[in-house]
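In: Give the three-dimensional model of this entry:
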Amino acid sequence: MSAMPDAARIRIWDRWVRFTHWVIAAIVIWDLFGPTDPLHRKLGYAAAALVVLRIVWGFIGTRYARFSAWWPTCSYLRAYGRSLASGKPLRHLSHNPFGGVMALVLWALVLALAFSGWLMRLDAFWGEDWPQAIHTALAIALEVCVCIHIAAAIAMSVWTRENLIAAMVTGYKRRHPRHAGNTTERDRCDR
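Out: Okay, here's the model as predicted:
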């Protein structure tokens, strides 16, 4: 049961977005820290398939799941960077521009890991060290990005007093009054 009445909140993340986010997160944790066995490979391919489906959902999905709601253009990145520097971060209902960049980087790393893992299994590269080296480097990059992602979600939740982690669990963020300021035009909730 939500502590906020329905009038005070807005659904941002649909079930598919939340499902793919948390399942991919669980797979990544398992594959980064669990055994390297046949399950590791199968889960890696499953994570890549979920990323591909999430990308498709970025074109055909619900309003805030679509790339049009959060694609991190240069102008949005600059404006958001300026708002952070001023100490008054712009509010975004979907991903903020920096969060959008991180989502794209994380997805690219999951896809690259699946591809490099597949390359390691090919007979053509049997005995070659470079596929393993690439796979390991990508895994380390993913670990670093996951840590940054988690730290940023916590830090922004504290700074903006909007629990971003809870929003990815429940699907809801708080609704602001019509002229709450600091909400971007692109994804304002009071249109």
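In: use CA for all of it now, contacts and neighbours both
Out: OK.
In: who's in contact with the residue lying farthest from the centre of the chain?
Out: Centroid-distance maximum for the chain: G127 at 35.2 Å, with CA atoms, centre = their mean. For G127, the contact set (CA atoms under 8 Å, 6 or more residues apart in numbering) is empty.
In: and it, which of the three is it?
Out: Here G127 is recorded as coil under DSSP: H, G, I helix; E, B strand; the rest coil.
In: quick one: it from P38, how far?
Out: 19 Å (CA to CA, to the nearest Å).
In: Quick check: the residue farthest from the centre of the chain vs A141, distance?
Out: Noted for G127: a distance of 24 Å to A141, by CA to CA.
In: which secondary structure element contains the spatially most central residue of the chain?
Out: What sits nearest the mean C-alpha location of the chain, by CA atoms, centre = their mean, is A103, with 3.6 Å. Element membership for A103 (DSSP states H and E) is helix 97-120.
In: One more, so I can put them side by side:
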Amino acid sequence: MTPANHDLLRNPVKVWDPFVRIFHWSLVGCVLLNQFVLEAGETAHQWAGYIACALVLARVAWGFVGSRHARFADFFPTPGRLSAHLKAVRQGRHPQYLGHNPVAALMMLGLMLLILLLGGSGWLQGTDAFFGEEWLMELHEVLANGLLLAAGLHAAAALVMGRLERVGLVRAMITGVKQSY
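Out: Below you'll find the predicted structure:
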């Protein structure tokens, strides 16, 4: 998708459907619970991880059949899209997109991959073949820390880019509507 004309966002534009918004905030909840509230390795921690993986898998399916801006075809970060977006930003321009910009799309896909890798490494720790394997526990911890770092960067970027682009990005993930201010 090409960047939206700035005037297109002067009026409210419905962008994120209820599924995308519920997915997003449910995944945030699972990650925060597992990182800061639930005890690692306990049943609740495992279930929160499984729910997070199920959410990601549902989001992947929604990326093919969901609403316009939820579909991967709308925002998939191809090399051409990434290059054009980064070139514009380097030139001091901040093109607006109705859906994800290419860098945000890359981050979103990376976050979802980290969730699935965490789920897989956590599940493997409970199997007979890998139970008690130190390297796997360390990998799981590194992935968890990487997820937390990436999620923090994602949240900070949404705030900063929202200010630079003059668009309520966080508000849009709550209401589903994007608009310039």
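In: For the helix holding A103 of structure 1, give the aligned segment of structure 2 as residue numbers.
Out: Under TM-score structural alignment, helix 97-120 of structure 1 corresponds to residues 102-125 of structure 2.
In: Superposed on structure 1, what's the mean shift for the matching stretch?
Out: Its matched residues in structure 1 lie on average 0.3 Å from stretch 102-125 of structure 2 after superposition (mean CA distance after the TM-score superposition for structure 1).
In: about what we covered before: could you check how far the residue nearest to the centre of structure 1 is from W22 of structure 1?
Out: For A103 of structure 1 relative to W22 of structure 1 (CA to CA), the value is 13 Å.
In: now swap in V146 of structure 1 and tell me
Out: Taking CA to CA, one finds V146 of structure 1 at 13 Å from W22 of structure 1.
In: just the strands in structure 1 please.
Out: 9-11, 172-174 (DSSP state E).
In: so which of the ones you listed comes closest to S83 of structure 1?
Out: Closest to S83 of structure 1 of the strands of structure 1 is strand 172-174 (CA to CA; 20.2 Å).
In: now the helices for structure 1?
Out: Applying DSSP state H to structure 1 gives helices spanning 15-33, 38-60, 67-70, 74-85, 97-120, 130-160, 164-170.
In: Tell me roughly how far the second one lies from structure 2 on average.
Out: For helix 38-60 of structure 1, the mean distance from the matching residues in structure 2 following superposition reads 0.4 Å, by mean CA distance after the TM-score superposition for structure 1.
In: so where in structure 2 does that helix end up aligned?
Out: Aligned using TM-score structural alignment, helix 38-60 of structure 1 spans residues 43-65 in structure 2.
In: Skip the chain neighbours and tell me the closest residue to Q132 of structure 1.
Out: Nearest non-adjacent residue to Q132 of structure 1, counting by CA to CA, 6 or more residues apart in numbering: M120, 6.5 Å away.
In: Give me the distance between the counterpart of E162 of structure 1 in structure 2 and N11 of structure 2.
Out: Matched across to structure 2, E162 of structure 1 falls on V167, judged by TM-score structural alignment. For V167 of structure 2, the distance to N11 of structure 2 equals 11 Å [CA to CA].
In: Report the set of residues contacting both of these two.
Out: Counting by CA under 8 Å, 6+ apart, the common neighbours of V167 of structure 2 and N11 are Q179, S180.
In: Run a quick neighbour tally on the residue in structure 1 that L82 of structure 2 lines up against.
Out: L82 of structure 2 maps onto L77 of structure 1 when the alignment is built from TM-score structural alignment. Neighbourhood size, L77 of structure 1 [other CA atoms under 10 Å]: 17.
In: Likewise for the one 4 residues further on?
Out: Using other CA under 10 Å, G81 of structure 1 is surrounded by 16 other residues.
In: Pull out the buried positions in stretch 46-59 of structure 1.
Out: By neighbour count, and taking 16 or more other CA atoms under 10 Å as the criterion, the buried residues in stretch 46-59 of structure 1 are A46, A47, A48, A49, L50, V51, R54, I55, W57, G58.
In: Y76 of structure 1 and P97 touch, don't they?
Out: Yes: using CA atoms under 8 Å, Y76 of structure 1 is in contact with P97, at 6.2 Å.
In: Between these two, point out the one with more neighbours.
Out: Ranked by neighbour count (other CA under 10 Å), Y76 of structure 1 and P97 place P97 first, with 22 against 17.
In: Please name the nearest non-neighbouring residue to that one.
Out: Nearest to P97 of structure 1 is P72, by CA to CA, 6+ apart, at 4.6 Å.
In: What of V20 of structure 2?
Out: Leaving aside its chain neighbours, V20 of structure 2 sits nearest to A70 (6.9 Å; criterion: CA to CA, 6+ apart).
In: And V167 and N11 of structure 2? Which one has more around it.
Out: Neighbour comparison, V167 of structure 2 and N11: the larger count goes to V167, with 21 against 12 (by other CA under 10 Å).
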